[in-house]
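Asks: Only the shape, not the letters, is given here:
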């Protein structure tokens, strides 16, 4: 019988697979390609989904974000605030997110490992813990984790779509 940890691990593993399929082997030019001037690039999509996962998991796990705690912010060297996750970014903000494939997937993989360390210890009873009282109803850990999986899979799928466009136009 699958456990809570098994199901969550499977969800996060699917994100990792999709991120790598969308990014691996692409040049930096391909990673910053935008279908139209206001669209998101693969680099931005993957950076954003990773930042959101990093931010949200660190918050519920009570740990430091991988972005700052493991030096990924410095490795990226982006002109963004250290707390930036991409939420609310506009076209000019998307344009500054530039990174090679190995950096994007390296950061994602580091966040993924921290995520799995957290979710592998969870049991059914943990999912009802309230983690955000700013909403009505308050957000539980289970809802937060499903939200992260859903958002990350959406953005990873968008990145895969842009990759398909890039490969067809080059």
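Replies: Great, that's in hand. Computed from a prediction, not measured in an experiment: that's the story for all the values here.
Asks: contacts, neighbours, all on C-alpha from now
Replies: Fine.
Asks: ok, which stretches of the chain are helices?
Replies: Along the chain, the segments classed as helices by DSSP state H run 4-23, 28-31, 42-61, 66-69, 72-76, 91-95, 101-119, 141-169.
Asks: Next up, a structure to set beside the first:
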């Protein structure tokens, strides 16, 4: 198996989990927050999409889908254009409201851009340094793996929240 095939499989698992989580959810379920203060499914899905979008676009030298396809305008959130959700307050988490269809459309567009980029990669590309602000500097391979890990964690959290919410009914 080639390294990019392994990465394609991992990013595909994020997409599959996001699709399964969003399936059948109404706006109330998307906005429900475990224990009243946990992150909502809408916020978790939006955040993981923003993380993948921002991290992959930066590493690939591309514009973020959030901006290039005007998802920033379509979502209409009271946040800065470049906000990805890091460090959000409880009020900011509450502000992230969107229907499942829009969340899936945005994640789908991000996923397509990611896949298009990853398909072009050879093993030697993964050693390219993409961020010198860290010691040691971050390579493309490390950035992609950390993005996958972060997004899968958030997708799992969203799946868990969905299960908790359905158990409340």
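Replies: Cool, got the structure. The structure presented is a predicted model; accordingly, all values stated were derived computationally and were not measured.
Asks: returning to what we had before: could you dump the helices of the first structure into CSV with mean neighbour count added?
Replies: CSV is the format used below for these (neighbours: other CA atoms under 10 Å):
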stretch, mean neighbour count
helix 4-23, 18
helix 28-31, 19
helix 42-61, 23
helix 66-69, 17
helix 72-76, 15
helix 91-95, 15
helix 101-119, 19
helix 141-169, 18
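Asks: Report the separation between residue 19 of the first structure and residue 4 of the first structure.
Replies: 23 Å (CA to CA, to the nearest Å).
Asks: What residues does residue 64 of the first structure make contact with?
Replies: Residues in contact with residue 64 of the first structure (CA atoms under 8 Å, 6 or more residues apart in numbering) are residue 58.
Asks: now the helices of the first structure as a markdown table including distance to residue 130 of the first structure?
Replies: Shown next, in a markdown table, are these (distance: least, CA to CA, whole Å):
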| stretch | distance to residue 130 of the first structure |
| --- | --- |
| helix 4-23 | 17 |
| helix 28-31 | 37 |
| helix 42-61 | 10 |
| helix 66-69 | 23 |
| helix 72-76 | 29 |
| helix 91-95 | 33 |
| helix 101-119 | 16 |
| helix 141-169 | 6 |
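Asks: These: which one's closest to residue 127 of the first structure?
Replies: The closest approach between residue 127 of the first structure and any of these, judged by CA to CA, belongs to helix 141-169 at 4.3 Å.
Asks: tell me the average deviation of that closest one from the second structure after fitting.
Replies: For helix 141-169 of the first structure, the mean distance to aligned residues of the second structure following superposition is 0.3 Å (mean CA distance after the TM-score superposition for the first structure).
Asks: what is the orientation angle of that helix with helix 4-23?
Replies: 20 degrees (axes from the mean of the first three to the mean of the last three CA atoms, to 10 degrees).
Asks: I'd like to know which elements helix 141-169 of the first structure is packed against.
Replies: Helix 141-169 of the first structure is packed against helix 4-23, helix 42-61, strand 130-132, with contacts defined by 3 or more CA pairs under 8 Å, 6 or more residues apart in numbering; DSSP states H and E.
Asks: any chance of the ones you listed in TSV, plus distance to residue 155 of the first structure?
Replies: Listed next are those as TSV, based on distance: least, CA to CA, whole Å:
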stretch	distance to residue 155 of the first structure
helix 4-23	9
helix 42-61	6
strand 130-132	23
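Asks: wait, what's in contact with residue 48 of the first structure?
Replies: Counting by CA under 8 Å, 6+ apart, residue 48 of the first structure has contacts 85-87.
Asks: try 6 Å
Replies: Residues in contact with residue 48 of the first structure (CA atoms under 6 Å, 6 or more residues apart in numbering) are 85-86.
Asks: Please apply the same query to residue 123 of the second structure.
Replies: Here residue 123 of the second structure is in contact with residue 3 (CA under 6 Å, 6+ apart).
Asks: Distance of it relative to residue 60 of the second structure?
Replies: Distance from residue 123 of the second structure to residue 60 of the second structure, by CA to CA: 15 Å.
Asks: quick one, which of the helices and strands packed on helix 141-169 of the first structure is nearest to residue 35 of the first structure?
Replies: Closest approach to residue 35 of the first structure among those is made by helix 42-61 (10.2 Å; CA to CA).
Asks: Against the second structure, what's the mean shift for that closest one, could you check?
Replies: Mean for helix 42-61 of the first structure is 0.4 Å (mean CA distance after the TM-score superposition for the first structure).
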